[in-house]
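Novice: 3D model of this:
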Amino acid sequence: MTTKREQNWKYVIITMLFLGWSLGNFDRFIVNFAILDISKEFHLNGSLTGIVLSSFFAGYALMQIPGGWLADRFGYRKVIITAVFLWSIFTILTGAAWSFASIIIIRFLFGIGEGGYFPSASKGITNWFPHNERSRAMSIMLTSATIMGVVAPIVGTQLMQLLGWRQIFYIVGVIGLLLSVAFFFLVKEKQQPKQMKIEDPKVKAPLKDVLKTPMIWKLFIAYFSIYAVNWGLNSWMPTYLANVKGLNLTEVGVYSAIPPFVGIFAMLCSGYILDRLPEGKDKLIAAVFALMAGVFLLLMAISPNLILFIIFQSAVTVFLSFNII
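Specialist: Modelled structure (predicted):
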């Protein structure tokens, strides 16, 4: 039987997962603004800038399957603590980058370090939350990304102008090291009752059998499409607003913060709504909203002014929130 203390501890778990994902997302967002100064300092053209931004995602993608396997093998707690510690080290090293090659390697290793966090955090939510609360719990954790999408453009750009881009990464890295210590003391795994273990034994399948499952490939295509749009916009929008629209860093930060601000409410509402939909209806909603996101992406491409451009991007953020959870 679940004790009152265990029922309450799940809120500690989701709070820690929220804080960890907030920090990881802050770094991912702030580099999109720091890249403006990084490109100038290292004399990077558009193609080389793209390689810098993409190097993180290469490492991150490479670590997704091993990250999930490690969480199953050693427990989500150990993987999360290791992930936060490693990405904090590479955050500090990002600030110490001395060349184009060095920042590529550092950001790639940073992606590997962070890659194990999300699958492990998902397992943690499954471990602590009943089925009818998991979408809500996931939406709370994922809301950290949209919150950091607001904080990083506004606060981060101001600190960057005050302290310089390198100092931002030093500060965030130190905060991450402290957070990894907090995870060590506050995050634990919920032990399932022995009766439940007997009634619901885990069935382990070889990786090759998992890769033959049609649902796995459907999810792969779906998430590839979602994140190609989501992180494509997040990564390149600051550069686009600065170089094409001619905005200064403060203006770039303000305009970039608007879609994520809208996304905070969209993410919370989507988790609440999806938990209450009849089984199967969530797929229909996701499909329709994905099509709507595509329509507004096209409208972004042909928008006649900056205001409409930001409105259309905000709409894309709202519709995609129902597909991410």
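Novice: only C-alpha atoms for contact and neighbour calcs from this point on.
Specialist: Will do.
Novice: now residue 294, nearest residue through space, not along the chain?
Specialist: residue 316 (7.6 Å; C-alpha to C-alpha, 6 or more residues apart in numbering).
Novice: for residue 317, same thing?
Specialist: In this structure, residue 317 finds its nearest non-sequential neighbour in residue 263, 5.7 Å apart by C-alpha to C-alpha, 6+ apart.
Novice: again with residue 70
Specialist: Leaving aside its sequence neighbours, residue 70 sits nearest to residue 79 (C-alpha to C-alpha, 6+ apart; 6.8 Å).
Novice: Show me how far stretch 18-25 is from its chain's centre.
Specialist: Centroid separation for stretch 18-25 versus its chain: 8 Å, with C-alpha atoms, centre = their mean, to the nearest Å.
Novice: Give me the contacts around it.
Specialist: Applying C-alpha atoms under 8 Å, 6 or more residues apart in numbering, the external contacts of stretch 18-25 come out as 84, 87, 114, 140-142, 144-145, 147-149, 172, 176, 179.
Novice: Sort out which one of these lies nearest residue 65 for me.
Specialist: The nearest member of those to residue 65, counting by C-alpha to C-alpha, is residue 114 at 12.6 Å.
Novice: Point out the other helices and strands that the strand or helix carrying that closest one packs with.
Specialist: Assigned by DSSP states H and E, residue 114 belongs to helix 100-115. Packing contacts for helix 100-115, counted by 3 or more C-alpha pairs under 8 Å, 6 or more residues apart in numbering; DSSP states H and E, involve helix 46-74, helix 76-95.
Novice: Show me what the first one is packed against.
Specialist: Helix 46-74 is packed against helix 4-42, helix 76-95, helix 100-115, helix 117-128, with contacts defined by 3+ C-alpha pairs under 8 Å, 6+ apart.
Novice: Please verify my assumption that residue 152 contacts residue 28.
Specialist: No: using C-alpha atoms under 8 Å, residue 152 is not in contact with residue 28; the gap is 9.2 Å.
Novice: got a list of what the residue nearest to residue 317 touches?
Specialist: 143, 146, 314, 317, 318, 321.
Novice: Reformat those as a markdown table; add distance to residue 93, neighbour count and secondary structure.
Specialist: Shown next, in a markdown table, are the contacts of residue 263 (distance: C-alpha to C-alpha, whole Å; neighbours: other C-alpha atoms under 10 Å; DSSP: H, G, I helix; E, B strand; the rest coil):
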| residue | distance to residue 93 | neighbour count | secondary structure |
| --- | --- | --- | --- |
| 143 | 27 | 24 | helix |
| 146 | 25 | 26 | helix |
| 314 | 33 | 22 | helix |
| 317 | 31 | 24 | helix |
| 318 | 35 | 24 | helix |
| 321 | 32 | 27 | helix |
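Novice: this one next, for a side-by-side:
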Amino acid sequence: MKNTSYQQKPTAFRWVIFTVMFFLLAVNLMDRITLSIGMPYIKEEFNLSPTMQGLILSSFFWSYALLQVPGGWLLDKYGPRKVITGALLGWGFFQAIIGFATSGMHMILARIGLGAAESPVSPSGAKLSSTWLTSQERGRGAVIMDSGSPLGVAVGGILVANLIIWFDSWRLAFIIVGIFTMSLGFLAWLILRDKPSQHSRVNQAECDYIEQGNSVSLNDVAESKTQGLGISWFMMWAIMIGRASWGMVYWGLLTWGPNYLAQAQGLDLKAIGNSTFLIFILGTAGCLFSGFFVDFLVKKGISHNIALKSLLSLSGIVGLCVFMMLPSITDPDSAVWLLGIAAFFMMFGSLYWSFPAILAPKDRVGLVGGFMNMANSCAGILVPILVGVILEYTGSFSGVLTYFGICAGFYILGTLCINFNKVPVLSPTK
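Specialist: Sure, this is the predicted structure:
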């Protein structure tokens, strides 16, 4: 019989893995938007002040931020398959029990549990990118996964709004979404694997292709051991500042966007759901465009340093301009379209999830991703509270939008301080 092993065509199962991660991140953000969409009803039932609403919206991030670094460590030690499966079961449970809350304090406690359970999910994408993708595919991998976030918000906004309308109950919406999330734990265990060689659907040709596409970094790891984080602390702080500033804008829109559309633009619940869909579906498109375009530029010989900094700077500049314009906009349709334009460009920030795999050695990708997302999560803690305080003292969203514009400026600054030409920090093996 003729031996055709050398002619074997590589499978492409790595993209199935990232399609699954895309779907899981979509559900992840659908769970989070549930509270924002339901808040106009919840605040009436529990008689919540703007500051208390901000605390409830923020409480998810208290545990989420605190456990980012431990979550990254768990990923490096136990692998994404086990960690993601456990996370899905946990966050679905806490999402469901929010539907049984009887006070604002009960909601805060459930949201803290939700944040703890979700903490390893986003860093797991960076970990999977380092083992499943070549260096020229990581821009696409980052945005395919992270584009699930704005899509989850877009679809979740409409879905949750309609669930509340259909059942005339925000509580049932939480319970249904939570049970659905728990069921996805079985999907994650069935499909995900920590390494390509562990999956029966991946042939040897695909394993060889991935290994050859990372041959430089693999040689570095073989000859040296990682020192500290694997990147300099200056670089880590630049990544964290850029990501946190981006997060101020993203989480600000996610948590308070529906309230802005209701209070400042006078939209009803159905219109809020439709507007949220439009804004974040444009964000999904921007996210995907940025990743595929960066990989195209890198394939054409342009360095990651130039390609990433150029696109991310453009992203921040457009966001800054939009937020400076919005306070003077009184037409709801114009406001929604401007927010959609801002979302398209600001979602270029999903490229940050390619940074750990590009900059850090394989045994520190989870940890670096954990630090980066901890900064993003700290923004998630602060911005709902800050927006609530600004609203309580000013009575309008003008100051809030100006604050988002300032954050977009710091997002540009942090990105420009990152040097993608730097090699990982290694020490010779003795």
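Novice: From the centre of the first structure, point out the most distant residue.
Specialist: residue 195 (35.8 Å; C-alpha atoms, centre = their mean).
Novice: how about whatever helix or strand that residue lives in: buried residues?
Specialist: Residue 195 of the first structure belongs to helix 194-199 when assigned by DSSP H and E. Using 16 or more other C-alpha atoms under 10 Å as the test for burial, helix 194-199 of the first structure gives no buried residues.
Novice: Stretch 142-151 of the first structure now?
Specialist: Result for stretch 142-151 of the first structure [16+ other C-alpha under 10 Å]: buried residues 142, 143, 144, 145, 146, 147, 148, 149, 150, 151.
Novice: Residues touching that stretch, excluding its own?
Specialist: 18-19, 21-22, 25-26, 29, 256-258, 260-261, 263-264, 267-268, 325.
Novice: Isn't the residue nearest to residue 294 of the first structure up against residue 299?
Specialist: No: in this structure, residue 316 of the first structure is not within contact of residue 299 by C-alpha under 8 Å, at 10.1 Å.
Novice: Could you check which of the two has the larger neighbour count?
Specialist: residue 316 (25 against 16; other C-alpha atoms under 10 Å).
Novice: Now which residue in the second structure aligns to that one?
Specialist: Per TM-score structural alignment, the equivalent position to residue 316 of the first structure in the second structure is residue 342.
Novice: where's residue 291 of the second structure, which helix or strand?
Specialist: Per DSSP H and E: helix 269-299 holds residue 291 of the second structure.
Novice: Over to residue 304 of the first structure?
Specialist: Using DSSP H and E, no helix or strand contains residue 304 of the first structure.
Novice: Okay, it and residue 311 of the first structure: tell me how far apart.
Specialist: The gap separating residue 304 of the first structure from residue 311 of the first structure is 12 Å, by C-alpha to C-alpha, to the nearest Å.
Novice: hang on, the earlier thing: buried ones from the contacts of stretch 142-151 of the first structure, can you make that a ChimeraX selection?
Specialist: ChimeraX command restricting these to the buried ones, with burial defined by 16+ other C-alpha under 10 Å:
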select :18,19,21,22,25,26,29,256,257,258,260,261,263,264,267,268,325
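Novice: What is the aligned counterpart of residue 263 of the first structure in the second structure?
Specialist: By TM-score structural alignment, residue 263 of the first structure lines up with residue 283.
Novice: Over to residue 157 of the first structure?
Specialist: Aligned counterpart of residue 157 of the first structure in the second structure: residue 161 (TM-score structural alignment).
Novice: I'd like to know how far residue 240 of the second structure sits from residue 377 of the second structure.
Specialist: Taken as C-alpha to C-alpha, the span from residue 240 of the second structure to residue 377 of the second structure is 10 Å.
Novice: what about stretch 127-144 of the second structure, start to end distance?
Specialist: Terminal-residue distance, stretch 127-144 of the second structure (C-alpha to C-alpha): 14 Å.
Novice: what span of the first structure lines up against it?
Specialist: So stretch 127-144 of the second structure sits over residues 123-140 in the first structure, by TM-score structural alignment.
Novice: which of the residues in the matching stretch are buried?
Specialist: 123-129, 134-140.
Novice: ok, of these, which one's closest to residue 60 of the first structure?
Specialist: Nearest to residue 60 of the first structure among these, with distances taken as C-alpha to C-alpha, is residue 123, at 17.7 Å.
Novice: what's the closest non-adjacent residue to that closest one?
Specialist: Using C-alpha to C-alpha, 6+ apart and skipping residues adjacent in sequence, the residue nearest residue 123 of the first structure is residue 76, 6.4 Å away.
Novice: how much space is there between residue 264 of the first structure and residue 150 of the first structure?
Specialist: For residue 264 of the first structure, the distance to residue 150 of the first structure - C-alpha to C-alpha - is 9 Å.
Novice: Residue 305 of the first structure now?
Specialist: 22 Å.
Novice: got it, and residue 166 of the first structure?
Specialist: Distance of residue 166 of the first structure to residue 150 of the first structure, computed by C-alpha to C-alpha: 21 Å.
Novice: do residue 91 of the first structure as well
Specialist: 20 Å.
Novice: again with residue 60 of the first structure
Specialist: In terms of C-alpha to C-alpha, residue 60 of the first structure sits 23 Å off from residue 150 of the first structure.
Novice: Tell me how many other residues crowd the equivalent of residue 273 of the first structure over in the second structure.
Specialist: Taking TM-score structural alignment, the alignment pairs residue 273 of the first structure with residue 293 from the second structure. As a burial measure, residue 293 of the second structure scores 16 neighbours (other C-alpha under 10 Å).
Novice: Next: the one 10 residues further on.
Specialist: For residue 303 of the second structure, the count of nearby residues is 14 (other C-alpha under 10 Å).
Novice: who's in contact with it?
Specialist: Counted by C-alpha under 8 Å, 6+ apart, residue 303 of the second structure has contacts residue 297.
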